[in-house]
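S.K.: Generate coordinates for the sequence data below:
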Amino acid sequence: MATVLLIEDEPALGMIVKDSLAFRGFEVLYASNGVEGLDQFRRHQPDIVVADIMMPDMDGFTMAEHIRRDDPHIPIMFLTARSQTTDVVRGFELGGNDYLKKPFSLDELVVRINALLRTGATRAQATAILKIGRYQFDPAKQKLALEDEEITLSHRESELLRRLFQQRNQVLGRSEVLTELWGDDSFFNGRSLDVFITKLRRHLREDPKIQIINIRGRGYKLVL
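M.R.: Predicted coordinates for the structure are as follows:
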């Protein structure tokens, strides 16, 4: 069950949205202003923040700035009657992920919350430190470390290693990788992929238990 932190200074609207989200299976934390919302965020660590912009004590934009310093990845959605382009742009610049204008449909709100939660989960996975045998791999920073030694991978090396790890002990399709990382599965791009596989084998050679196996005609398999 996902936890939604709802910050809305209109009590009637706040209760309607809170009850509707709870009815749809969410756990809902409610705050009526930005100061209270920031406190709730820090005490309960919700999965997503849904916040009005115009609020007493601390507005939604200021609150979002504080939240982003604590957590760069949590999804933030703004609810507001303001729809000027400058407000929308500022919301996204401060780390907002979505923007819903009042009055809004509760069904649309739920759809957007679920979409942001899926995106947040994917982002969290992408930024997690991965343990590959004796190595520590940070996909976000493109760093591969073994004890005190660390190397910086290229973007394609990092993305290729991340995909291999996600499908470890299974075949990672050659055509799929070429299309996603090189744009097409032409012969010349295929030769380039082979070069990158060789580079990754070299980077991981200090742990003999790690193997990247060529599955002829299909792709590659990372075996741990």
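S.K.: Please count neighbours and contacts with C-alpha atoms only from this point.
M.R.: OK.
S.K.: so where do the strands sit in the protein?
M.R.: Assigned by DSSP state E, the strands in the chain fall at 3-7, 27-31, 48-52, 76-80, 98-101, 130-132, 135-138, 143-146, 149-152, 171-173, 211-215, 219-223.
S.K.: could these be laid out in CSV, adding distance to residue 162 and mean neighbour count?
M.R.: Compiled in CSV, those are given as follows (distance: least, Cα to Cα, whole Å; neighbours: other Cα atoms under 10 Å):
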stretch, distance to residue 162, mean neighbour count
strand 3-7, 29, 24
strand 27-31, 33, 19
strand 48-52, 26, 26
strand 76-80, 26, 24
strand 98-101, 27, 18
strand 130-132, 9, 17
strand 135-138, 9, 20
strand 143-146, 11, 18
strand 149-152, 14, 12
strand 171-173, 11, 18
strand 211-215, 13, 16
strand 219-223, 10, 20
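S.K.: now those in CSV, with distance to residue 19?
M.R.: Output for those, formatted as CSV (distance: least, Cα to Cα, whole Å):
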stretch, distance to residue 19
strand 3-7, 11
strand 27-31, 8
strand 48-52, 14
strand 76-80, 17
strand 98-101, 18
strand 130-132, 39
strand 135-138, 40
strand 143-146, 45
strand 149-152, 48
strand 171-173, 44
strand 211-215, 51
strand 219-223, 47
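S.K.: before we go on, could you also do this sequence so I can check it against the first one:
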Amino acid sequence: MARILVLEDELMLNEMICDYLVSNNYECVGVKSYDEALDLAYDQNFDLWVFDVKIIGGNGFELLDSLRAASKLTPCIFTTSLNSINDLNKGFLSGCDDYLKKPFELKELLLRVQNLIKREFSHKNEKVENLDNNYTYDIATKTLKKNDKQVKLSKKESDLLALFLKNKNRLITREEIYAQIWDIGEVPSELSLRVYIRNLRIHLGERIISKPKLGYIYVV
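M.R.: Sure thing, here's the model as predicted:
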């Protein structure tokens, strides 16, 4: 049974969400504050987080940003009454996987939950074999190995490789890479990106193709 952490400071809505998810065969833990959610997300394993943005003791964007910085990769859905494009962008830059505007139907939330958990369970078993010269890459743990020995990559190099492998043979623009790889508040650097690409090519050869002024393609 998949476990879901729900952060919602409106008690009635919190209980409605949890009761509905439980009735659909999920285990659900509901909390109301930033600190409660932070402690549980660090200490316990969940398959999905559902975070409100305006919460007691902080906000959901900052919470998820802190968890992502600590390499907590559990998928997350934001629920919020904020509806500007800047808020949407901030949510995705902090590392969320989906964004649901209030008010919403519980059925819609359930559909999004089902989609993300299905994807997460699939990724947990997904391994890319034989990238080149006996290399393997585990997307779930973001670990590159050669002959079963781990290859040292920086966090951004590992995140970038995961992004390429999930988007094989598709052009990924620099803007998309910046949004996915750089943390909120960080200033993206084209020079740094080139260094990460060069380091990955040491292991993967010329599979990563540069498209001037556009972006990069991982070719298989």
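S.K.: Just the TM-score for the two chains, thanks.
M.R.: Superposed pair, TM-score by TM-score structural alignment, normalised by the length of structure 2: 0.61. Supporting alignment: 157 aligned residues with a Cα RMSD of 3.5 Å.
S.K.: Tell me which residues touch the spatially most central residue of structure 1, please.
M.R.: The residue lying closest to the centre of structure 1 (Cα atoms, centre = their mean) is residue 123, at 1.7 Å. Residues near residue 123 of structure 1 by Cα atoms under 8 Å, 6 or more residues apart in numbering: residue 73.
S.K.: Residue 14 of structure 1 now?
M.R.: 6, 7, 8, 30, 32.
S.K.: Please apply the same query to residue 97 of structure 2.
M.R.: 75, 76, 77, 116.
S.K.: My guess is the last one contacts residue 99. True?
M.R.: Which is residue 116 of structure 2. No: using Cα atoms under 8 Å as the test, residue 116 of structure 2 is too far from residue 99 to be in contact (11.8 Å).
S.K.: Do you have the helices of structure 1 handy? List them.
M.R.: With helices called from DSSP state H, structure 1 shows them at 11-23, 34-44, 60-70, 85-93, 106-127, 155-166, 174-177, 187-203.
S.K.: follow-up on the earlier one: tell me which residue of structure 2 matches up with the residue nearest to the centre of structure 1.
M.R.: Matched to structure 2 by TM-score structural alignment, residue 123 of structure 1 sits across from residue 123.
S.K.: Tell me how far that match lies from residue 165 of structure 2.
M.R.: 12 Å (Cα to Cα, to the nearest Å).
S.K.: do residue 1 of structure 2 as well
M.R.: Per Cα to Cα, residue 1 of structure 2 is found 29 Å from residue 165 of structure 2.
S.K.: So if I had to pick from the two, which one is more boxed in?
M.R.: Neighbour count, other Cα atoms under 10 Å: between residue 1 of structure 2 and residue 165, residue 165 has more, with 18 against 8.
S.K.: And the nearest residue to the more buried one once chain neighbours are set aside, how far from residue 66 of structure 2?
M.R.: Distance criterion Cα to Cα, 6 or more residues apart in numbering; nearest residue to residue 165 of structure 2, sequence neighbours excluded, is residue 218 at 7.2 Å. Separation of residue 218 of structure 2 from residue 66 of structure 2 (Cα to Cα) stands at 30 Å.
S.K.: Neighbours of residue 194 of structure 2, how many?
M.R.: 12.
S.K.: Okay, and it sits in which element?
M.R.: If you go by DSSP states H and E, residue 194 of structure 2 is part of helix 190-204.
S.K.: From the chain's centroid, how far away is that helix?
M.R.: In terms of Cα atoms, centre = their mean, to the nearest Å, the gap separating the centre of helix 190-204 of structure 2 from the centre of its chain is 22 Å.
S.K.: equivalent range in structure 1 for it?
M.R.: Counting by TM-score structural alignment, helix 190-204 of structure 2 pairs with no residue of structure 1.
S.K.: Mind putting the helices of structure 1 into TSV with distance to residue 141 of structure 1?
M.R.: Below are the helices of structure 1 laid out as TSV (distance: least, Cα to Cα, whole Å):
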stretch	distance to residue 141 of structure 1
helix 11-23	36
helix 34-44	26
helix 60-70	18
helix 85-93	22
helix 106-127	8
helix 155-166	9
helix 174-177	21
helix 187-203	16
